[in-house]
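Asks: sequence plus predicted model, see below.
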Amino acid sequence: MKALVLDGVGQPLQLREVPTPQPQAGEVLVQLQAAALNHRDVWIQKGQYAGLRFPIILGSDGAGTVADLGEGVPESLRGQEVVINPGHNWGDNPRAQGRAFTILGLPHDGTFAEYVCVPARYVHRRPAHLTPNQAAVLPLGGVTAYRALFTRGGLQAGERVLITGIGGGVALLALQLALAAGAEVWVTSGSDDKLERARALGARGGISYRQEGWGTALAKQAGGGFDVIIDSAAGPGTVQLLEAANAGGRIVFYGGTAGVMAQLPPARIFWKQLNLMGSTMGTEADFAGLLRLVDESKLVPLMDEVYPLAEGEKAMRRMDDGQQFGKLVLQIN
């Protein structure tokens, strides 16, 4: 099969012929039609990720058709059009992943290839209203956004939610999922263009996180603070999240791209009775909930650009530049 192979830190992805994997007991072989990029792929390429091994086929997100079955897998799965849950071996505790938890694409070969083998329990029927390209956008970003919003953040219809850093895959999926659930959504970005595009998607409004005191200013603009805040940056801007939150608000962090949090005023946290939470990926129940909400609302996730598999390195460089609005997709078959 053809696959994009990463041979080492800082190396470009190379398209080459590699052996097609064979499904072991309990596994399925998926003939991939599309895969999508995540920042995780770029961080692995840069050596900024634990557990590196080379050569490796990157890619956590994929959609395709079940082409072959390992021993013990029901014959009914053969030929099904599926989307892959990339979070494997969560463990028995739904509150946090166990030590055996892994993400497809490292340590096991991922979806930047014509075929991938995964345990049968991690393939789900592709939502009927989505194309393979659209479905490939969902898995990692979608389950991350779903768990942050609903499982951790407890978002309810009619509540006001703030999603920071709009434009990235998780943030945009969080916006779409929150709107589908009946929430009022506001956003931040460093780009006026991305703020306008978010409004066009249904966000009530937004503000630049480059503006001094943006947390208080946005709460005033919104006519009140935010019940739920979803953030991937942390860093010095965390103080603004405390200012923007309503009393009793829930602030959920799923990343830390801006680095270590600044010194936080504890009075803002305890006097406002705030809940600060972390969230990573999601359980199998979270993934099923994501697909259920997508199916019920007929949500169509946003794509930025679609590349052929051979241009995977070009797609990686666009991801690294951070200019995309929506997900970057590799069309495979």
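Replies: Right, received. Where do you want to start? Numbers count the residues shown, from 1 in each chain.
Asks: switch to C-alpha atoms for all contacts and neighbour counts from now on
Replies: Fine.
Asks: residues contacting E71?
Replies: Counting by C-alpha atoms under 8 Å, 6 or more residues apart in numbering, E71 makes contact with 24-27.
Asks: adding secondary structure and neighbour count, write those out as a markdown table.
Replies: Formatted as a markdown table, those follow (DSSP: H, G, I helix; E, B strand; the rest coil; neighbours: other C-alpha atoms under 10 Å):
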| residue | secondary structure | neighbour count |
| --- | --- | --- |
| Q24 | coil | 16 |
| A25 | coil | 13 |
| G26 | coil | 15 |
| E27 | strand | 21 |
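Asks: putting a second one here so we can go through both:
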Amino acid sequence: MRALAHEGTNGMEGLSYRTLDKPEPAQGEVLVKLLTAGLNHRDLFVLHRHHSADPALVIGSDGAGIIDAVGEGVEPSLIGKEVMINPGLGWKENSDAPPAGFEIVGLPYHGTFAEYITIPAENAAAKPGFLTWEEAGVTSLAGITAYRALFTRGKLKEGMKVFIPGIGGGVATFLLQFAVAAGAEVYVSSRSKEKCDAALKLGAKQAVDSNEDWQEALGGIGMDLIIESVGAATFNQSMSLLRKGGTIVTFGSSTGDTFQFNLREFFYGQFNLLGSTMGSAEEYLEMLSFIEKHGIKPVLDEVYTLDQYEAAFTRLEEAKQLGKIAFRIGE
């Protein structure tokens, strides 16, 4: 099979589009013929986390396709089913945190940037019919991350005021769409006027320039819930927007992990700070039901073939995308 694999050198230099052996499903697994896949920031991080001395690794965590074969103990009637891949391995029921042994497709195990992948049968979910293959291929990782951060951790309710800094990426656009569908009043920020305008079309009440003073731009509105993924560059300004007793949920730190914030301001404000990452299989199915109920489709940016990976990775690294970047793999 043809695949995009990483080996030998950290970073993009270790990536190549090559021929690898087609996998065979083991007991309890299915073989999925992939038609589409989605590019995530996680794939950029994997290029530096996958050790140069390790064997070639097919990267990629998002994908959709058709079950081509099944392993021992798996119902043969699944062959031919159209599925999306839940990238979370070993996290079945909703819980306070992932269980020991939780992993994500694409590191340490082979991922979705290939013509075929083997996964546990329970990680193949029926593809909603209203999604195109490209839409289905980019939804899973960003969708489940947004769903858990908003609903499980953030306890989002209708009428709440929600702020999402750094609108434009895959998870952020899902956060906006999900929160609007749930009846929240959503505010966003971006350095890009194009992304701010797109957010308003998706239902944001107000979009502010990231370089502005957010408190001044928003007229002192107190936020009930802020979903932070930018990290060091925005955390303190985000916190300044919280109403007394408000909550920040954080799931990313793209601008750095370490910074200082005013602890006295935090505890006098009675603020809540919660971490989140991915989500359980139970939440994944809830997320699929939610998008079906509300007719939510991912915002698609560009669609590439796997051999065009350099252009796709560069677009993501330079934050030029609006929504999700997709790979078209098969017909």
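Replies: Now that the structure is in, tell me what you want to look at. Everything quoted here is computed from the prediction, not taken from an experiment.
Asks: now do the helices in structure 1.
Replies: For structure 1, applying DSSP state H gives helices covering 39-45, 132-136, 139-146, 169-180, 192-201, 214-222, 238-244, 266-271, 284-297, 312-321.
Asks: by contact count, what packs against the second one?
Replies: Looking back up the chat, that one is helix 132-136 of structure 1. Helix 132-136 of structure 1 sits against strand 27-36, strand 61-69, strand 327-331, with contacts defined as 3 or more C-alpha pairs under 8 Å, 6 or more residues apart in numbering; DSSP states H and E.
Asks: mind reading off the mean deviation between the last one and structure 2?
Replies: Compared with structure 2 after the fit, strand 327-331 of structure 1 shows a mean deviation of 0.5 Å (mean C-alpha distance after the TM-score superposition for structure 1).
Asks: and the contacts of E71 of structure 1, which is closest to I166 of structure 1?
Replies: Checking the contacts of E71 of structure 1 against I166 of structure 1 with C-alpha to C-alpha, the nearest one is E27 at 36.5 Å.
Asks: can I get the helices of structure 1 in JSON lines with mean neighbour count?
Replies: Converted to JSON lines, the helices of structure 1 look like this (neighbours: other C-alpha atoms under 10 Å):
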{"stretch": "helix 39-45", "mean neighbour count": "19"}
{"stretch": "helix 132-136", "mean neighbour count": "26"}
{"stretch": "helix 139-146", "mean neighbour count": "26"}
{"stretch": "helix 169-180", "mean neighbour count": "25"}
{"stretch": "helix 192-201", "mean neighbour count": "16"}
{"stretch": "helix 214-222", "mean neighbour count": "18"}
{"stretch": "helix 238-244", "mean neighbour count": "22"}
{"stretch": "helix 266-271", "mean neighbour count": "12"}
{"stretch": "helix 284-297", "mean neighbour count": "17"}
{"stretch": "helix 312-321", "mean neighbour count": "17"}
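Asks: which of the contacts of E71 of structure 1 are retained in structure 2?
Replies: Contacts conserved in structure 2 for the contacts of E71 of structure 1, counting by both residues aligned by TM-score structural alignment, their matches' C-alpha atoms under 8 Å: 24-27.
Asks: I'd like these as a markdown table, with distance to Y115 of structure 1 appended.
Replies: Shown next, in a markdown table, are the kept ones among the contacts of E71 of structure 1 (distance: C-alpha to C-alpha, whole Å):
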| residue | distance to Y115 of structure 1 |
| --- | --- |
| Q24 | 14 |
| A25 | 17 |
| G26 | 16 |
| E27 | 13 |
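Asks: show me which of the residues you listed is closest to A171 of structure 1.
Replies: Closest to A171 of structure 1, out of all of the kept ones among the contacts of E71 of structure 1 and judged by C-alpha to C-alpha, is E27, at 31.8 Å.
Asks: what's the counterpart of that closest one in structure 2?
Replies: Residue pairing (TM-score structural alignment): E27 of structure 1 is matched to E29 of structure 2.
Asks: coming back round to it: how about the helices of structure 1, which one is nearest G154 of structure 1?
Replies: That would be helix 139-146 among those, by C-alpha to C-alpha, at 10.2 Å.
Asks: for S289 of structure 2, see how far away the residue lying closest to the match of E27 of structure 1 once chain neighbours are set aside is.
Replies: Distances taken as C-alpha to C-alpha, 6 or more residues apart in numbering put P120 closest to E29 of structure 2, at 4.2 Å, once the chain neighbours are dropped. As for P120 of structure 2, its distance to S289 of structure 2 is 21 Å (criterion: C-alpha to C-alpha, to the nearest Å).
Asks: likewise E82 of structure 2?
Replies: Taking C-alpha to C-alpha, one finds E82 of structure 2 at 16 Å from S289 of structure 2.
Asks: Y116 of structure 2 too?
Replies: With C-alpha to C-alpha as the criterion, Y116 of structure 2 and S289 of structure 2 are 26 Å apart.
Asks: what do you get for I329 of structure 2?
Replies: I329 of structure 2 is 26 Å from S289 of structure 2, by C-alpha to C-alpha.
Asks: ditto for I144 of structure 2
Replies: 12 Å.
Asks: ok, I227 of structure 2 - how many residues close by?
Replies: Using other C-alpha atoms under 10 Å, the number of residues around I227 of structure 2 comes to 27.
Asks: and for L273 of structure 2?
Replies: Counted with other C-alpha under 10 Å, L273 of structure 2 comes out at 15.
Asks: go on, A64 of structure 2?
Replies: Count around A64 of structure 2 with other C-alpha under 10 Å applied: 31.
Asks: surely it touches K81?
Replies: No - here A64 of structure 2 does not reach K81: they are 10.8 Å apart, not a contact under C-alpha atoms under 8 Å.
Asks: distance to F287 of structure 1 added to the helices and strands packed on helix 132-136 of structure 1, as a markdown table?
Replies: Listed next are these as a markdown table, based on distance: least, C-alpha to C-alpha, whole Å:
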| stretch | distance to F287 of structure 1 |
| --- | --- |
| strand 27-36 | 17 |
| strand 61-69 | 13 |
| strand 327-331 | 18 |
